[in-house]
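>>> how would this look folded up:
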Amino acid sequence: MTDAPVWPVMTVAEAHAQLTAPGQRFEMEEKVIRGVLTRTWKNAPPTLRDVLLSGRTFGEREFLINENERVTYEAYARATLTLAHRLAADGVKKGDRVAVIMRNLPEWPVTFWAGILLGAIVTPLNAWWTGAELEYGLADSGTKVAFVDDERLERLADHLKNLPDLERVYVSRLSEARGDGRVSRLEDVIGKPNAWKALADLPMPDVAIDPEDDATILYTSGTTGKPKGALGTHRNMTSNIMASGIAAARNFLRAGQPLPESDPHKLPQRCTLLVVPMFHATGLSANLSPSMNAGGKIVMMRRWEPEAAMRLIEAEKVGSTGGVPTIAWQLIEHPAREKYDLSSLTAVSYGGAPSAPELVRKIVEVFPASQPGNGWGMTETTATFTSHLGKDYSVRPESAGPAAPVGEMQIRDAADGVTILPEGAVGELWVKGPQVVKLYWNKPEATAETFVDGWLRTGDLARIDEEGFLFIIDRAKDMLIRGGENIYCVEVENVLYDHPDVMDAALVGVPHKTLGEEPAAIVHLKPGGTATQADLRAWVRERLAGFKVPVKVVFWPETLPRNANGKILKTELKKVFEE
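Presented below is the predicted three-dimensional model:
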């Protein structure tokens, strides 16, 4: 009888030291970034332009799959270059803002990278936002050219008159003309996806782009009720490409296994079913960019539907999917699962929402060939900051994993924001690294509060164990996460307060098995107020994105309970929904 293999054969620190040694793929170097000495990846693509160039080396490999549309890397590159030249003719210059507002379509990465190639700051806006929310994002960012799909144009049509700085709007899949003279069809420039391969091979725009140049503005909901634009650099974006790779390599070393081949040209193509939006840091930075850099295939869905997803996994031999715990649960529990060959799945990963330790056990049980994975990150960390995979995740299912070695984490006293607490103590998580964004666009006060000497104050309460594994305990900010979407309570509460019948309002999170949590409201009406639950839900739905609408509204007979400082006692109010 042989002894069971010892695991782990080395610590996380030992694995990282081996992987980042001089001459290795994940070698690090220190750079002074905005006056702060920062660890960086020596071999990361310098800019997002280099990511596109890397993808193009895969030529006739398929890159983007959307229903009956199949786009190769070469076809994608030609469409992107064609559009970049049109933007240059439109007067787009380095530093101008170019917005992308559409659902996941092959046109999404084309429009994004067309702006990137000109040195523009590309601003993906949340495609679930209302017209008023989209108007705010376009006005706040000072967008010059926007790319939208037909559905988003319908929401924006009545708001265009309020956006004088918006010079052009290109619309993908426009069924009928709407808007004003600034609106034109994207297909008139690049044609339809299956025809992109016939476009001319145009030269790369002659624009100098540096790793520290501004690249993106990604909006995150704000505690003041208005979203904040996180301004990210090219280095922020490309750092994530290495973070996902080193997490997988670390797992091999800790298991005592040799590192696999790392040259994607010598490996079978990796296929990802991308069901999280590209406008999120997770979809863009943790999925799309690494896939493009390594010649992977991205399969898209119009909307998430578990059985349709299983058909795609079988047909396209999908290797990885996920994004939020909802997706994993629905694949596991679907009654039709046994009808499909899902053996190609080797990774089911998620983050962005609380997940039960039971989920990792279920993934291992139902998909034995698949590695479960989760992690922690924020829009402000350009997605992934910690990664947790395979055996490490099974052993510590409540953890979000260790940071990539370029990242640093500290637990500080939440009150003073300065005192560093000892190992295992709970406090506020502060992080530093090349993936932390530069600032909040047009928000100097919020920037000063959040970004301090290269460190990001996350607002999450956490602890770090003796081996560097992160455990998120709670959120210091008044926020909940529904299926990966941040909902800042004050934003919804402000809308409720605007209703003429509402005297007092509070939003709390109620547990949900697959979404993590959902928003619910407790409301006290003014004397004579007659608003119903349906009235208040409709009121919020007219003003905010659908995912922010309370699933329940409970009416409180008196002013909501508060502490001595006047703060609403939400822990008490949550008990209303525990019955």
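>>> please make it C-alpha for all contacts and neighbour counts, starting now.
Fine.
>>> measure Gln249 to Met242 for me?
Quick fix: residue 249 is Ala, not Gln. To Met242, Ala249 is 11 Å away according to Cα to Cα, to the nearest Å.
>>> let's compare: structure for the following, please.
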Amino acid sequence: MYLTQFLHRAVQHDPRRALTVFGERTRTVAESADRVARFAAALRSLGVRPGDRVGILALNSDRYHEFLLAVPWAGGVVNPVNVRWSVPEVAYSLVDCRTDILLVDDTFAGAAAELRRHVPNLATVIFCGDGPTPEGALSFEDLVAAHEPVEDAHRADDELYGIFYTGGTTGRPKGVMLTHRNIVTSAMGGLATLPVVSRGGRLLHAAPMFHLADIAAWSMGLLAGSTHVIVPAFSPALVVEAIVKHDATDALLVPTMIQLLVDSPQAADADLGALRGVLYGASPISEALLRRARERLPSAAFTQSYGMTELSPIATLLSPADHDDPVLARSAGRAVAHAEIRIVDPAGVEVPRGVVGEIAVRGDHVMRGYWNKPEETAAALRDGWMHTGDGGYMDERGYVYIADRIKDMIITGGENVYSIEVENALAKHPAVAQCAVIGLPDPDWGERVHAVVVLAQGASATPDELRDFCRADIAGYKIPRSITFAGALPISAAGKVLKRELRQQYRQEGN
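Purely as a prediction, here's the structure:
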């Protein structure tokens, strides 16, 4: 199995089909393949040898797509860098896996000089933007033009495709090692389970392409014969324009993006009927938001994905039809074709159906391990199973219900409280735009349930009003004992609420 095979197949089947659309630039399958082979030749001329890491720090673009194929074509390993990180955080990842070549675009070209100071091994910077090439950098386009195409190195099977650094929501980022077999298994298994990407459709990339969720959609799109419609970064205006102008049929969006889109004035005034499918995941979605999204995008079938970087990343899918069942709609779906899932206790023993435990996953999509972290790898991969750190339970039909990150579970007065349940109750209130629930130290209860609430524009509510509202849905011990109103929640580039930051902030403030 090798990821570049998807491109070879496309060249053989339909070379004149539009493969990428970025702004006013459209490139066919044949053009894209030629550029990939030429840039791979350039990377080899710059010293890339089998297994060498090549990084990219850039917003989404058609050149990002070419990078994801050209690096393995050259024999290398991709290292897509989180665009939300500070320079020291970026430097850490580059040093950690010894990335000697880094691509930057217009947005991040200014950081290159500082990165060189922090990363002694950074030998080459390649500019992949549309502006003037900065001093000391090589031009992506010049490299493509100056080199003849080379044969594909055909890195395959258990050879590394990429090192993907975790978002750091639970500590310092770890480099997740994913092989070609991992990525291809996830793409094929995802499409075999549900048609989450339309055959021959137009797949919109608004989520960051460094993140494995979008890379999963991208790889399924390559397999399904999609045209990749790419915008630099998410904004409601850009997403609406892409759907209307380019007839985007499918999109991967995280819940925070869905909320911003469906509540935007641009979406209210536009015909979004071309959009036939929305794949969402990365963080839980509230029942209230899902209802609004389905009302605003009535032509789109919604599919939920649960997974993580270490699983390449898909473990379960919840079908569009399952969204019509109010009970199943609260689940994350069932195991995809390539995954085996069980719920286990701390000793790794499977628990009965309906009992909360840790979600464990097995299959050919499970990571090789964490880069240079054998102890962390051994803790996560036990007896062939990836222990996710997520709490959940499984019903009699195999549907998985996510309870919480095990580290995020709140124990108050000896009772377990799962934040997702409380967040779902709060989110139903019409004044609540966003919310996050965390545990804070409490002298009487050990921990207390604390909610951080962002109110909808022009709305108002009091803590007592919100607590009273929750009583209709959840038990008294789950109701937030304290509530803070905030202007915004800290969100990672992947769309996840950074609860670690919230806990640190409110513990320091003594709330």
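>>> for Val360 of the first structure, helix, strand, or coil?
Three-state assignment for Val360 of the first structure (DSSP: H, G, I helix; E, B strand; the rest coil): helix.
>>> corresponding residue for it in the second structure?
Aligned by TM-score structural alignment, Val360 of the first structure pairs with Leu290 of the second structure.
>>> can you report how many residues neighbour that match?
Number of residues near Leu290 of the second structure (other Cα atoms under 10 Å) recorded here: 17.
>>> can you tell me how far it sits from Ala456 of the second structure?
16 Å.
>>> got it, and Val104 of the second structure?
Going from Val104 of the second structure to Ala456 of the second structure by Cα to Cα gives 37 Å.
>>> which one of the two is surrounded by more residues?
Under the criterion of other Cα under 10 Å, the comparison of Val104 of the second structure against Ala456 puts Val104 first, with 22 against 14.
>>> the more buried one pairs with which position in the first structure?
Val104 of the second structure maps onto Val148 in the first structure, with residues paired by TM-score structural alignment.
>>> in terms of helices and strands, where is that match?
Using DSSP states H and E, the element containing Val148 of the first structure is strand 143-149.
>>> and Lys499 of the second structure, how many neighbours does it have?
So Lys499 of the second structure, with other Cα under 10 Å, has 19 neighbours.
>>> please apply the same query to Asp453 of the first structure.
11.
>>> not counting sequence-adjacent ones, nearest residue to it?
Val36 (6.9 Å; Cα to Cα, 6 or more residues apart in numbering).
>>> mean shift between the strand holding Val148 of the first structure and the second structure?
Here the mean offset of strand 143-149 of the first structure against the second structure after fitting is 1.5 Å, by mean Cα distance after the TM-score superposition for the first structure.
>>> off-centre distance for that strand?
The chain centroid and the centroid of strand 143-149 of the first structure are separated by 20 Å under Cα atoms, centre = their mean, to the nearest Å.
>>> tell me the helices and strands packed up against it.
If contacts are counted by 3 or more Cα pairs under 8 Å, 6 or more residues apart in numbering; DSSP states H and E, strand 143-149 of the first structure sits against strand 97-101, strand 168-172.
>>> what stretch of the second structure does the first one fall on?
Pointing back at strand 97-101 of the first structure there. The aligned range for strand 97-101 of the first structure is 53-57, by TM-score structural alignment.
>>> ok, now stretch 29-41 of the first structure?
Using TM-score structural alignment, stretch 29-41 of the first structure finds no match anywhere in the second structure.
>>> which of the residues in that stretch are buried?
By neighbour count with 16 or more other Cα atoms under 10 Å, stretch 29-41 of the first structure contains the buried residues 38-41.
>>> what ranges do the strands span in the stretch 51-200 of the first structure?
62-66, 69-72, 97-101, 121-124, 143-149, 168-172, 183-185 (DSSP state E, counting those that start in this stretch).
>>> identify whichever of the ones you listed lies nearest to Val395 of the first structure.
Val395 of the first structure sits nearest to strand 62-66 of all these, at 35.3 Å, using Cα to Cα.
>>> what sits up against the closest one?
Applying Cα atoms under 8 Å, 6 or more residues apart in numbering, the contact partners of strand 62-66 of the first structure are 70-73, 76, 105-106, 292, 295-301.
>>> right, and the helices and strands packed on strand 143-149 of the first structure - which one's nearest Val406 of the first structure?
So among these, strand 97-101 is nearest, using Cα to Cα, at 29.3 Å.
>>> now that closest one and strand 168-172, what's the angle there?
Interaxial angle of strand 97-101 of the first structure relative to strand 168-172 (axes from the mean of the first three to the mean of the last three Cα atoms, to 10 degrees): 30 degrees.
>>> mean shift of strand 97-101 of the first structure relative to the second structure?
Compared with the second structure after the fit, strand 97-101 of the first structure shows a mean deviation of 1.3 Å (mean Cα distance after the TM-score superposition for the first structure).
>>> what residue of the second structure takes the place of Thr326 of the first structure?
In the second structure, Thr326 of the first structure lands on Thr256 (TM-score structural alignment).
>>> and its match, how far is that from Ala293 of the second structure?
Distance from Thr256 of the second structure to Ala293 of the second structure, counting by Cα to Cα: 11 Å.
>>> swap in Ile483 of the second structure?
Counting by Cα to Cα, the gap from Ile483 of the second structure to Ala293 of the second structure is 26 Å.
>>> can you show me the helices along the stretch 301-450 of the first structure?
For the stretch 301-450 of the first structure, the helices defined by DSSP state H, counting those that start in this stretch cover 306-316, 325-333, 357-366, 390-395, 444-450.
>>> what's the mean deviation for the last one versus the second structure?
Right, helix 444-450 of the first structure. Here the mean offset of helix 444-450 of the first structure against the second structure after fitting is 0.8 Å, by mean Cα distance after the TM-score superposition for the first structure.
>>> mind listing what the closest residue to Arg296 of the second structure other than its chain neighbours touches?
Once flanking residues are discounted, Arg296 of the second structure sits nearest to Val262: 6.2 Å by Cα to Cα, 6+ apart. Residues in contact with Val262 of the second structure, defined by Cα under 8 Å, 6+ apart, are 268, 292-293, 296-297.
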